[in-house]
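# this one's structure only:
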């Protein structure tokens, strides 16, 4: 009975901690959607205060006692204890004052970044960025205890991954991606660009229908506007954001589908896991596998874009694209561009590889903050053949570094790798997939993903999660094969 009581007491304590973490997340959502600009400094203090409470709970000495005495009765209990033990071991290495200072500085830094981005003023952001990097390096040193600092940060987002393992994957991917991009851009068969103006209200009505088509549960979510689209929350409160540009409806539509992939993962987790360590996505790479397969392999497929073409004709009238096939090619158009979130499937991972190398150098100390803009611009010109025209199209475009998410970027590319594997397995298991997508019905795909992956939450380790869903261990091969086949056909290579 003592062992049962230890586990029960630990899980009751953990449930309250998870609930408080959700409140913290809701503060972050509010900050990016509805918070008045003048509240930034106060919000930083609020975030710091709640982080202090969370850190105290996550390092409570009773956790160690409960972990010692608890005897898991099944695989679910074993997984719960594994997550709690991992969190406890990591959190007890980080001083409470440091955790609170990181929360305060990154909360304020987000607003400073947003203003610097709007003004294209790198100098206004650099001192704050230097503070964020200094704090994250301190945290990494506490976690690594003599090991690699960047590995310690990556492990927070993708348990088990290292800079070396990620770098090896990227080294294998890069030659085929670079060769494919060169062939695509040199092809004489270039798709037409989308041209025209598409009203914001009509875009948002259609984007809500797209979210519904991909299974977003509106009774447990909502859609708002943000500078940088994101998904927030878990369980019964999972919110998504998008952005609208009247000249580029694809930005709104595919940002929404992407965030629905994240949200569907959280909404699809077994309800029994709610407000426990298993009640959220197991890693950011696995999370990105959901957003990327929703957005790209499903949302940009020939079948689904055929349905979307009809929807756009109904809502916007004639818009210069004459057929579903031409529309499919336009949706998947490859072109030089600055913005990662707007990048096509061929070039997206190259954007990630660049950020991966730059942030590793920043954390290692090989790249000084004041040299980051020049390093970014030089690398971008070398990798993409285009000179960066302004900071908002360069090093100020992403929110991640302002909020301290060093080690997060590579999980986007890992998510693409995982998505390629999932698509291969999905197509084998659901032979009528394209016929259903052509009707605007993504439920066979989303249902398969929910059953095979989403409902399990954090039950398994990240790579095990993908392996169990696919029936084979993940590697980059399926993704690269998919890209070469898809874009080889579109560009008649």
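Done, it's in. Predicted, not measured: the structure shown is a model, and the values here were computed from it.

# contacts and neighbour counts: CA atoms only from here.
OK.

# the helix or strand hosting residue 57 - contacts with which helices or strands?
Element membership of residue 57, judged by DSSP states H and E, is helix 40-58. Packing partners of helix 40-58 (3 or more Cα pairs under 8 Å, 6 or more residues apart in numbering; DSSP states H and E): helix 2-33, helix 75-91, helix 96-119.

# A further structure is provided below for comparison with the first:
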């Protein structure tokens, strides 16, 4: 075997071990009995220790030194790029620190869920202080003298900095706020959602919609969790959703969103299985898939016409008086606290709030003890009303409890990327709305599979989007799409 062959064989085993660790995390969220919390924390810590040892094994450095990258094809060169990046970063991370982060975040996850149910931030504060302290240590180890927040962001969106994100947000905010204010002040207001919808029927409809969007239940499953997520890659990609009796859209659109994530992973070329190219290239690109499935496809006038008929069949009623009214109800701009339930116009404002707060946490400008107060003050300033309880505020998201600091801005990046992709695919698919009106979402999702998903980690994140779109990334397609759509709905 060549040095490259030996390296890739080693990498496959490491990737397989990582998938097992991911399955433990899925089980913890979905099926683990609550009394297993302490043992699972130890199991997760051991798995992280083993992964860290493999990812920093000195043989990787030897293999990399022995490989002439110029002799490799594009796939081989991309594999080496990913392995070199991971090896360099992981080698800066002390094994004991990586292990402790896994142990603490495993416990923090359960404590967050309990505190959220009790609306008690103070109960969660001590363990969050541990998490933030550990993540600051990690950032210092990874930054190598550079910006601490950027060091964490690199795990989720390689090549992008906090300042890059800030510039994009500065370009988005004024027009988003102006559009929100105009819509909420308009004379025409869409109907509000009405009625109650049994959880079992919501799940039944969600499974049908998941199939309509191309989700393969032969390689996945749909369960319920406190916070919806997608888990896994390759041949086993699982999704979760949640139900609320008076808000079936929560379940429906959480499902479609997670299907977008799952279809990205399932759509990657099989030859990349258990290699660095066999997973989504970044969380921003990942979010582009979930957000375009959920919004540009799932909340389109064409598809909501189909969904209206499906809700009438499943529930015996739909939460609006007509298909056209239903389109407005689905896209209604509401006052609300929850990011995952936010309309397309306000969603990125929720992300901006989190981005600013977590950046200050890592930089040491904000203490965990002051986080709830800072959240509530910022929310009131951005949205114009007060947070009523912690589960609608600082405790609503799972991310910080599991150490995912640097993740939040990728949601907004995903929206920007989705705007670019939507513009490109609609130019290629002039009959898209006619297909969506028949419930045939795979007409659109196959385009994404062919132009983006199949390539996995072959290209850098920005290059992945630009390859699919054929033009540079810009905020303009997203803003134009939103302004056109909501000006129509609200008759602005």
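Looks like it came in fine. Note that the coordinates shown come from a computational prediction; the quantities given were computed from them, not determined experimentally.

# which bit of the second structure covers the helix holding residue 57 of the first structure?
Aligned using TM-score structural alignment, helix 40-58 of the first structure spans residues 37-55 in the second structure.

# hang on, the earlier thing: check the mean deviation of the helix holding residue 57 of the first structure from the second structure.
Taken over the aligned residues, the distance from helix 40-58 of the first structure to the second structure averages 0.5 Å (mean Cα distance after the TM-score superposition for the first structure).

# quick one: that helix to helix 75-91, angle?
120 degrees (axes from the mean of the first three to the mean of the last three Cα atoms, to 10 degrees).

# in the helix or strand following helix 40-58 of the first structure, what counts as buried?
The helix or strand immediately downstream of helix 40-58 of the first structure is helix 61-69, counting by DSSP H and E. The neighbour-count criterion (16 or more other Cα atoms under 10 Å) identifies 63, 66-67 as the buried residues of helix 61-69 of the first structure.

# looking at those residues, which is nearest residue 230 of the first structure?
residue 63 (32.3 Å; Cα to Cα).

# and the nearest residue to the closest one once chain neighbours are set aside, how many neighbours?
Nearest residue to residue 63 of the first structure, sequence neighbours excluded (Cα to Cα, 6 or more residues apart in numbering): residue 10, at 6.7 Å. When neighbours are defined as other Cα atoms under 10 Å, residue 10 of the first structure has 20 of them.

# mind checking how far the aligned partner of residue 10 of the first structure in the second structure is from residue 155 of the second structure?
Alignment note (TM-score structural alignment): residue 10 of the first structure maps to residue 7 of the second structure. Noted for residue 7 of the second structure: a distance of 22 Å to residue 155 of the second structure, by Cα to Cα, to the nearest Å.

# and the residue most central in space within the second structure, what does it touch?
Centroid-nearest residue in the second structure, with Cα atoms, centre = their mean: residue 287, separated by 4.9 Å. By Cα atoms under 8 Å, 6 or more residues apart in numbering, residue 287 of the second structure lies in contact with 261, 410-411, 413-415.

# for the match of residue 10 of the first structure, give me its contacts.
Applying Cα under 8 Å, 6+ apart, the residues near residue 7 of the second structure are 60, 63-64.

# how close does it sit to residue 73 of the second structure?
On the measure of Cα to Cα, residue 7 of the second structure and residue 73 of the second structure end up 16 Å apart.

# next one: residue 85 of the second structure
For residue 85 of the second structure relative to residue 73 of the second structure (Cα to Cα), the value is 18 Å.

# helices or strands next to the strand or helix carrying residue 445 of the second structure in the packing?
Taking DSSP H and E as the definition, residue 445 of the second structure sits inside helix 442-451. Counting by 3+ Cα pairs under 8 Å, 6+ apart, the packing neighbours recorded for helix 442-451 of the second structure are helix 432-437.
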